[in-house]
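K.L.:
for reference, the sequence and a predicted model appear below.
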Amino acid sequence: MRKINFSAGPSTLVLEVLKKAQDELVDYQGRGYSIMEISHRSKIFEEVHFGAMSRAKQLYGLNDDYEVLFLQGGASLQFAMIPMNLAMNGTCEYANTGVWTQKAIKEAKILGVKVKVVASSEEENFNHIPEVNFSDNADYAYICSNNTIYGTQYKEYPKTKAPLIVDASSDFFSKKVDFSNIALFYGGVQKNAGISGLACVFIRKDMLERSEKKNLTSMLKYSIHAQNHSLFNTPPTFAIYMFNLQMQWLLELGGLDKMNQINTQKAKLLYDCIDNSGGFYSTHAKSDKSLMNVSFNIKDTNLEALFVKEAEEEGMLGLKGHRILGGIRASIYNAITPEQVQILCEFMREFQKKYA
């Protein structure tokens, strides 16, 4: 019996995607070999590679103004690659909404670029998204769209004249996005769109002109990867294959509007359960609560370890809160179904009855 995996990432995968990969693991399309065994330069793999890029752009409704890059090093390498490639001689502005923006700010400072934190919710333990006003002339404006640890999420992105950079790792491919002022949109795919080992970057082509002027090693240069269609070096072929299957599944589901409808339904089920329980609570601003990562607490904190233990015994994994914040966290990414969220809610109600 499969477990219900509420882990923050790597996270659960769509069962039919897993089964498709299982069916093709040793014999891809009846060709007598695995997709993992063939050259990334072969026409067979290129069909997967470029098909994945095309489907990703289709889901977000992007035109040829944007390039899709498949890169290694996870989202964390992008914390450095972004300032390396896109910082000019001005100031790079950041909104600090938690651990992942703090890490990005740290990497930019190490590189010696001019960094300004223009908004932060740190004094309130990151329990909300602060109002953000970026300068028009900033080299770029940087946000993290969803915060896995603290459970907050931008419902709308800031409108900026400066190029907007969005780390969307934990709500990637979960909803439609307005790209009108987005210069670079990226994430690790291991939460909503595939398996670990792959970062996907959507970059507006005018930003590649900045990269082209930089004196950087080839592997850290966006323009090199764009010119080589993310085939400059051997890419993580199986991760791209899994990403492509996930893109196909999302399109067959009905696209990102349909996915957002389902994600909204799941989040409402769980937040209603918390809010109406009397024994569980959340301290986050209601308007900023994440549809992806639901962080909450038990009024009797001594029960939290028992909650996680008994949930595991009932087949639910990954509910222990992040070590920084503690408490409970349920990550309800794309592959989690409303029925699975309902099972968690029923467990929560029974747990409260048992220990109230």
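P.N.:
Done, it's in. Numbers count the residues shown, from 1 in each chain.
K.L.:
drop to CA atoms for contacts and neighbour counts, all remaining ones
P.N.:
Fine.
K.L.:
please enumerate the strands of the stretch 51-200 of the chain.
P.N.:
66-71, 91-96, 114-120, 140-144, 146-147, 152-153, 164-167, 182-188, 199-204 (DSSP state E, counting those that start in this stretch).
K.L.:
got the angle for the last one vs strand 182-188?
P.N.:
For strand 199-204 and strand 182-188, the angle between their directions (axes from the mean of the first three to the mean of the last three C-alpha atoms, to 10 degrees) works out to 170 degrees.
K.L.:
and the first one, by the same measure?
P.N.:
Angle between the axes of strand 66-71 and strand 182-188 is 30 degrees (criterion: the same axes, to 10 degrees).
K.L.:
give me the contact list for strand 66-71.
P.N.:
53, 57, 198-205, 225-226, 229-230, 235, 240 (C-alpha atoms under 8 Å, 6 or more residues apart in numbering).
K.L.:
quick one: which of those is nearest residue 180?
P.N.:
For these, the closest approach to residue 180 (C-alpha to C-alpha) belongs to residue 204, at 10.6 Å.
K.L.:
just confirm residue 229 is within a strand.
P.N.:
No: following the definition DSSP: H, G, I helix; E, B strand; the rest coil, residue 229 is coil and is not counted among the residues of a strand.
K.L.:
structure two is appended below for comparative analysis:
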Amino acid sequence: MVVYNFSAGPAMMPSEVVEQIKAELTSYKASQMSVMEISHRSDLYAQMFQEAKADLRELLAVPKTHRILFLQGGASMQFTTVPLNLAYKTKRIAFVDTGHWSQTAIADAKLLPDKEVDVIASGHENGYTALPTKIKAQKDYDYVHLTINNTIEGTMFQKLPELAGQTLVGDISSNILGYQHNVDKYGLLYASAQKNIGPAGLTLVIVKEDLLDQEQDLPSMLDYVKLIKEDSNLNTPPVFPIYAAGLVFKWLKKQGGVAQMQRQNEEKSNLLYEQLDNSKLFKATAAKADRSLTNIPFTTGDKALDERFVTEATQAGLCNLKGHALVGGMRASMYNAFPYAGAKALVEFMQKFEQQVHPSFAVSAL
């Protein structure tokens, strides 16, 4: 039985990359040492790291004005690190509240006693099923924070809000390298690796260097200036996740880069959304205009029936479809490495399930 992993993260990696990791695991570059054993001060690591950084810069078209950091701590660590580094001029931060992860970022920023935190727009009134449309910044802020793709709620900014004169910070953890972001429009972008890049333990930060206070003096591991100076090697970096990410970057280049990944992600998501829109049993929960390319929550509207669907789908090899505990229902997460065949298998299973539950329901055409 073929198994398809719809996990929201950690998520599946390209099979070619996993096989290469397997082949090299005991001896990296014929060194007779595993990549997990090599020194972060060695030439082996330095070459690997520089290649990974160069490939990422190429894939995302990162301008020379921006520096790239490979860090630990997960994206959640950036909820504190970003305001410490960027909110020093006005000490004011604006957030657009689009769901759970933006709320967590807001809560962490509010823990910093000298920062003023404003929520300038929220999707609370519609249950976060749609993005707020009236987003205006009435003050000057050090930055405006956006969670670009909301993995739990299944919404995504297809277009950035017009906020003239404001610096934008974007959490792109769940659609980095799967959607064409214009890096130049942001002062800072950050993303954890375990959704669309590789194993957990690595976080990417892309920051416009002239936004940083070169005279700041923060704790070392929270200080972008110090981290940039040491080229992400201030302490022992997450060597294995960086190695795996580097392999994924090379795989992405072979596939045709981010533009090709976006086209494939659109094909997969469109297939599933078409089924949901034509179904009499299943319903997509996110508003059409704001739908995510990578995380698609849906439901039957009946908790018991949702649970039955998840159980039977798992038995059929369609794994990790249970929705997040905050919203229930089902969720299909389909990142770059997830195959079109998996989306098709899910749609076919949904059609059969719908016929079994309500034989009178017409089966939607693929």
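P.N.:
Perfect, thanks for sending it. Values in this document were obtained by computation on a predicted structure and should not be read as measured data.
K.L.:
closest to residue 217 of structure 1 out of the strands of the stretch 51-200 of structure 1?
P.N.:
Among the strands of the stretch 51-200 of structure 1, strand 66-71 comes nearest to residue 217 of structure 1, with 14.7 Å by C-alpha to C-alpha.
K.L.:
mean shift of that closest one relative to structure 2?
P.N.:
Once the two structures are superposed, the average separation between strand 66-71 of structure 1 and the matching residues of structure 2 is 0.8 Å (mean C-alpha distance after the TM-score superposition for structure 1).
K.L.:
structure 1: which residue goes with residue 198 of structure 2?
P.N.:
Pairing criterion TM-score structural alignment: the partner of residue 198 of structure 2 within structure 1 is identified as residue 194.
K.L.:
list the contacts for its match?
P.N.:
By C-alpha under 8 Å, 6+ apart, the contact list for residue 194 of structure 1 reads 13, 239, 242-243, 246.
K.L.:
what segments of structure 2 are helices?
P.N.:
Read by DSSP state H, structure 2 holds these helices, from start to end of the chain: 15-24, 43-60, 74-86, 100-110, 224-229, 239-255, 257-278, 303-315, 340-357.
K.L.:
the third one against structure 1, how far on average?
P.N.:
Right, helix 74-86 of structure 2. Counting by mean C-alpha distance after the TM-score superposition for structure 1, helix 74-86 of structure 2 comes out at 0.5 Å.
K.L.:
so what's the gap between that helix and the chain middle?
P.N.:
In terms of C-alpha atoms, centre = their mean, to the nearest Å, the centre of helix 74-86 of structure 2 is set 16 Å apart from its chain centre.
K.L.:
and the contacts of residue 194 of structure 1, which is closest to residue 161 of structure 1?
P.N.:
The closest of the contacts of residue 194 of structure 1, once distances to residue 161 of structure 1 are taken by C-alpha to C-alpha, is residue 243, at 32.1 Å.
K.L.:
so how far is residue 249 of structure 1 from that closest one?
P.N.:
Between residue 243 of structure 1 and residue 249 of structure 1 the distance is 10 Å, computed by C-alpha to C-alpha, to the nearest Å.
K.L.:
who has more neighbours out of the two?
P.N.:
residue 243 (28 against 16; other C-alpha atoms under 10 Å).
K.L.:
the closest residue to the more buried one other than its chain neighbours and residue 45 of structure 1, how far apart?
P.N.:
In space, and not counting its chain neighbours, residue 243 of structure 1 is closest to residue 194: 4.8 Å by C-alpha to C-alpha, 6 or more residues apart in numbering. Computed with C-alpha to C-alpha, the distance linking residue 194 of structure 1 and residue 45 of structure 1 is 17 Å.
K.L.:
grab the nearest non-local neighbour of residue 99 of structure 2.
P.N.:
Across the structure, with C-alpha to C-alpha, 6+ apart as the measure, the residue nearest residue 99 of structure 2 apart from its sequence neighbours is residue 128 (5.8 Å).
K.L.:
any idea how far the alignment partner in structure 2 of residue 337 of structure 1 is from residue 166 of structure 2?
P.N.:
Here residue 337 of structure 1 is matched to residue 339 in structure 2, going by TM-score structural alignment. Residue 339 of structure 2 sits 38 Å away from residue 166 of structure 2, taking C-alpha to C-alpha as the criterion.
K.L.:
go on, residue 243 of structure 2?
P.N.:
Using C-alpha to C-alpha, we find residue 243 of structure 2 at a distance of 35 Å from residue 166 of structure 2.
K.L.:
between the two, which one's more packed in?
P.N.:
Between residue 243 of structure 2 and residue 166, counted using other C-alpha under 10 Å, residue 243 has the larger neighbour count: 20 against 17.
K.L.:
map that one onto structure 1.
P.N.:
With TM-score structural alignment as the criterion, the equivalent of residue 243 of structure 2 in structure 1 is residue 241.
K.L.:
same check, this time on residue 287 of structure 2
P.N.:
Following TM-score structural alignment, the counterpart assigned to residue 287 of structure 2 within structure 1 is residue 285.
K.L.:
now that match, nearest residue through space, not along the chain?
P.N.:
According to C-alpha to C-alpha, 6+ apart, the nearest residue to residue 285 of structure 1 is residue 128 (5.4 Å).
K.L.:
which residue in structure 2 aligns with that neighbour?
P.N.:
Following TM-score structural alignment, the counterpart assigned to residue 128 of structure 1 within structure 2 is residue 130.
K.L.:
what's the local residue count around its match?
P.N.:
A total of 25 residues lie near residue 130 of structure 2 under the criterion other C-alpha under 10 Å.
K.L.:
name all residues that make contact with the residue nearest the centre of structure 2.
P.N.:
Within structure 2, the residue whose C-alpha comes closest to the C-alpha centroid is residue 174; the distance, by C-alpha atoms, centre = their mean, is 1.5 Å. For residue 174 of structure 2, the contact set (C-alpha under 8 Å, 6+ apart) comprises 149-151, 191-192, 195-196, 294.
K.L.:
residues in contact with residue 182 of structure 1?
P.N.:
Residue 182 of structure 1 is in contact with 163-166, 204, counting by C-alpha under 8 Å, 6+ apart.
K.L.:
out of these, who's nearest residue 306 of structure 1?
P.N.:
If you rank those by distance to residue 306 of structure 1 using C-alpha to C-alpha, residue 166 comes first, at 37.2 Å.
K.L.:
any idea how far the closest one is from residue 100 of structure 1?
P.N.:
12 Å.
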